[in-house]
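Engineer: A structural model of the following input is requested.
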Amino acid sequence: MTRKDRPTVLITGASGGIGRATARRFAAAGFQIILHGFRHMDTLADLVETFRDNDVPFMTVRADISDRTQVFSMVAAIQEECGSIDVLVNNAGIAQQKLVTEVTEEEWQYMLGVNLSGPFYVCQAVLPDMIRRHSGHIINVSSMWGMTGASCEVPYSSVKAGLIGLTRSLAKEVGPAGITVNCVAPGVINTPMNADLPETVVSELVAETPLCRIGFPHDVANAIYYLASEEASFITGQVIGVNGGMVIG
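Structural biologist: Presented below is the predicted three-dimensional model:
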């Protein structure tokens, strides 16, 4: 069920913890929700059922965002079915913990493709219509490791830092067209991506966090929604850390 009379948000990586929470947050605000997935479309089933039961207009799309052709085809299909995309949330991402000397070329290219090339391609695809309408919001989901770097996560930290650079550069380029581009940099969040962290590691991270807890997906979703709201209309090119104070500055 779709409706062209609602503002529309495209959330990439909607099957993950942050993506799902973001979808719920925008749905509560009356948005039409475009749920993107690729390898884990089946995990969207309960969210789709909830939206259907509550008459939330939505659409599911599947694409490998590291493939530019698939991305442009996906965005064209969304625009044909739902109209303009008002908000883009570049949330899709993968992580890997490995010594840099053990990372293969294929693993590096995969990380680069999903976490940086993908957001770049989706921005390229949605921007012409946003520029034409002189309106739009783009929120990229980076990481605190993109701000500080992390040992044993060199590829992940590198591409997330690149996403911050993309955010800042793009904000300058499309600001005159009335489009805001911002970034959230989550800390340790209770999501499936972090489910394999040993409890001892989580405890150590909590001890280093001034707010003395790990984050939850809704913490990040609320920040994302704020950056897409009218209240944040004069904010662009910024990186908002959602990390409980673990990284300050």
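
Engineer: okay, CA-based contacts and neighbour counts for the rest of this
Structural biologist: Noted.

Engineer: need the longest strand for the chain.
Structural biologist: Counting by DSSP state E, the longest strand found in the chain is strand 179-186.

Engineer: Run the chain-centre distance for that one.
Structural biologist: Computed by C-alpha atoms, centre = their mean, to the nearest Å, the chain-centroid distance of strand 179-186 equals 9 Å.

Engineer: which residues sit in contact with residue 213?
Structural biologist: Contact analysis of residue 213 by C-alpha atoms under 8 Å, 6 or more residues apart in numbering lists 206-207, 244.

Engineer: and this one, so I can compare the two:
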Amino acid sequence: MRYALITGATGGIGSKIAEKLASEGWNLYIHYHKKRKKAEWLKEKLKGTDCILVQADLSASGGTKELLSQVTHPVSLLILASGTAPYGLITDLSEIEIDQQIQLHMTSPFLLSRGVVPGMVKEKKGAIIAVTSIWGEAGAACEVLYSMVKGGQNTFVKALAKELAPSGIRVNAVSPGAVETSMLDMFTKEDLKAIAEDIPAGRLGKPEEIADAVSFLASDKASYINGHILSVNGGWR
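Structural biologist: Now for the predicted structure:
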């Protein structure tokens, strides 16, 4: 039996990744922080798949240790999909917010990967996929902190891929543009319309489209793709 661990599985993108992988025969560790009801709803929806709920705050020190202590099966696929995006000028952000973002997007992915890699190396196979962001590639005003940590994730992916490739393990990322999730709730309808008009495809992305990209990178069809940042953004930026 093969197991995938999805962090942030109750988010707009994470939940669609869970649904996609379940449809492909994966058993799942569904990670959540506060959204217990959403996690239970997702588990019920994926009835027939072995879904194990795991809770941890990955923005806090010790969160990864708490999460890994709940994982009792070898993990063949790690999906790093946890994320929040504070919006504001660099001078508006508190040191607490800075520390939390670095812990959530950089330290925790590093520690989680370190935790599952030995099992993958033993089996000489496995995959790690991070859901990063267009701003990790291009940068964005008023999202400087988010751009920084997502850029760090992209570099982490490229470096770890080189380190683990000899062991048969692939490390890649999907870099979404503007996607229809709660992360865009801070914007007005007029703002979202303007963003859509700025995208060559003429619309926002759908969570299912990101899940499809993750599914592809996790599959044998991507067996020779390693250290790649797959941009899924409708031609934006």
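
Engineer: Any idea what the TM-score is?
Structural biologist: The TM-score (TM-score structural alignment, normalised by the length of structure 2) is 0.96; 237 aligned residues with a C-alpha RMSD of 1.2 Å.

Engineer: related to what we said a few turns ago, closest one of the contacts of residue 213 of structure 1 to residue 174 of structure 1?
Structural biologist: Distance to residue 174 of structure 1, by C-alpha to C-alpha, is smallest for residue 244 among the contacts of residue 213 of structure 1, at 30.7 Å.

Engineer: Residue 63 of structure 1 and residue 94 of structure 1, how far apart?
Structural biologist: With distances taken as C-alpha to C-alpha, to the nearest Å, residue 63 of structure 1 is found 15 Å from residue 94 of structure 1.

Engineer: which of the two has more neighbours?
Structural biologist: residue 63 (19 against 14; other C-alpha atoms under 10 Å).

Engineer: matching residues in structure 2 for the longest strand of structure 1?
Structural biologist: Counting by TM-score structural alignment, strand 179-186 of structure 1 pairs with residues 169-176 of structure 2.

Engineer: Contacts for the matching stretch, please.
Structural biologist: Contacts of stretch 169-176 of structure 2 (C-alpha under 8 Å, 6+ apart): 120-121, 124-134, 136, 154, 157-158, 160-161, 164, 205, 210, 213-214, 217, 223, 225-233.

Engineer: just to revisit the earlier point, average offset of the helix or strand following the longest strand of structure 1 relative to structure 2?
Structural biologist: Counting by DSSP states H and E, the element after strand 179-186 of structure 1 in chain order, helix or strand, is helix 199-207. Helix 199-207 of structure 1, aligned to structure 2 and superposed, deviates on average by 1.2 Å (mean C-alpha distance after the TM-score superposition for structure 1).

Engineer: that's a helix at residue 151 of structure 1, yeah?
Structural biologist: No - under DSSP: H, G, I helix; E, B strand; the rest coil, residue 151 of structure 1 falls outside any helix and is assigned coil.

Engineer: Contacts only, for it.
Structural biologist: Contacts of residue 151 of structure 1 by C-alpha under 8 Å, 6+ apart are residue 99.

Engineer: Trace it over to structure 2, please.
Structural biologist: In structure 2, residue 151 of structure 1 lands on residue 141 (TM-score structural alignment).

Engineer: Buried residues, stretch 97-115 of structure 2. List them.
Structural biologist: By 16 or more other C-alpha atoms under 10 Å, the buried positions in stretch 97-115 of structure 2 come out as 98, 100-113.

Engineer: Could you work out the most separated pair of these?
Structural biologist: Using C-alpha to C-alpha, the buried residues of stretch 97-115 of structure 2 reach their maximum pairwise distance at 98 and 113, which is 21.8 Å.

Engineer: How many neighbouring residues does the nearest residue to residue 145 of structure 1 once chain neighbours are set aside have?
Structural biologist: Spatial nearest neighbour of residue 145 of structure 1, chain neighbours left out: residue 157 (5.1 Å); criterion: C-alpha to C-alpha, 6 or more residues apart in numbering. Counted with other C-alpha under 10 Å, residues neighbouring residue 157 of structure 1 total 23.

Engineer: Need the three-state assignment for residue 157 of structure 1.
Structural biologist: helix.

Engineer: the residue most distant from the middle of structure 1, which is it?
Structural biologist: Taking C-alpha atoms, centre = their mean, the residue of structure 1 most remote from its mean C-alpha position is residue 101, at 28.5 Å.

Engineer: can I assume residue 89 of structure 2 is in contact with residue 143?
Structural biologist: Yes - in this structure, residue 89 of structure 2 is within contact of residue 143 by C-alpha atoms under 8 Å, at 7.4 Å.

Engineer: So for these two, which residue has more residues nearby?
Structural biologist: residue 143 (16 against 12).

Engineer: At which residues are the helices of structure 2 located?
Structural biologist: For structure 2, the helices defined by DSSP state H occupy 12-23, 36-45, 63-68, 95-102, 108-123, 135-138, 144-164, 189-198, 207-218.

Engineer: now for those helices, which one comes closest to residue 74 of structure 2?
Structural biologist: Closest to residue 74 of structure 2 of those is helix 108-123 (C-alpha to C-alpha; 6.2 Å).

Engineer: how about the closest one, aligned to which bit of structure 1?
Structural biologist: Aligned by TM-score structural alignment, helix 108-123 of structure 2 falls on residues 118-133 of structure 1.

Engineer: Mean distance between the matching stretch and structure 2 after superposition?
Structural biologist: So stretch 118-133 of structure 1 averages 0.9 Å relative to structure 2 (mean C-alpha distance after the TM-score superposition for structure 1).

Engineer: Not counting that stretch itself, show me its contacts.
Structural biologist: 65-68, 71-72, 75, 84-86, 88, 90, 136, 138, 140, 163, 166, 174, 177-179.
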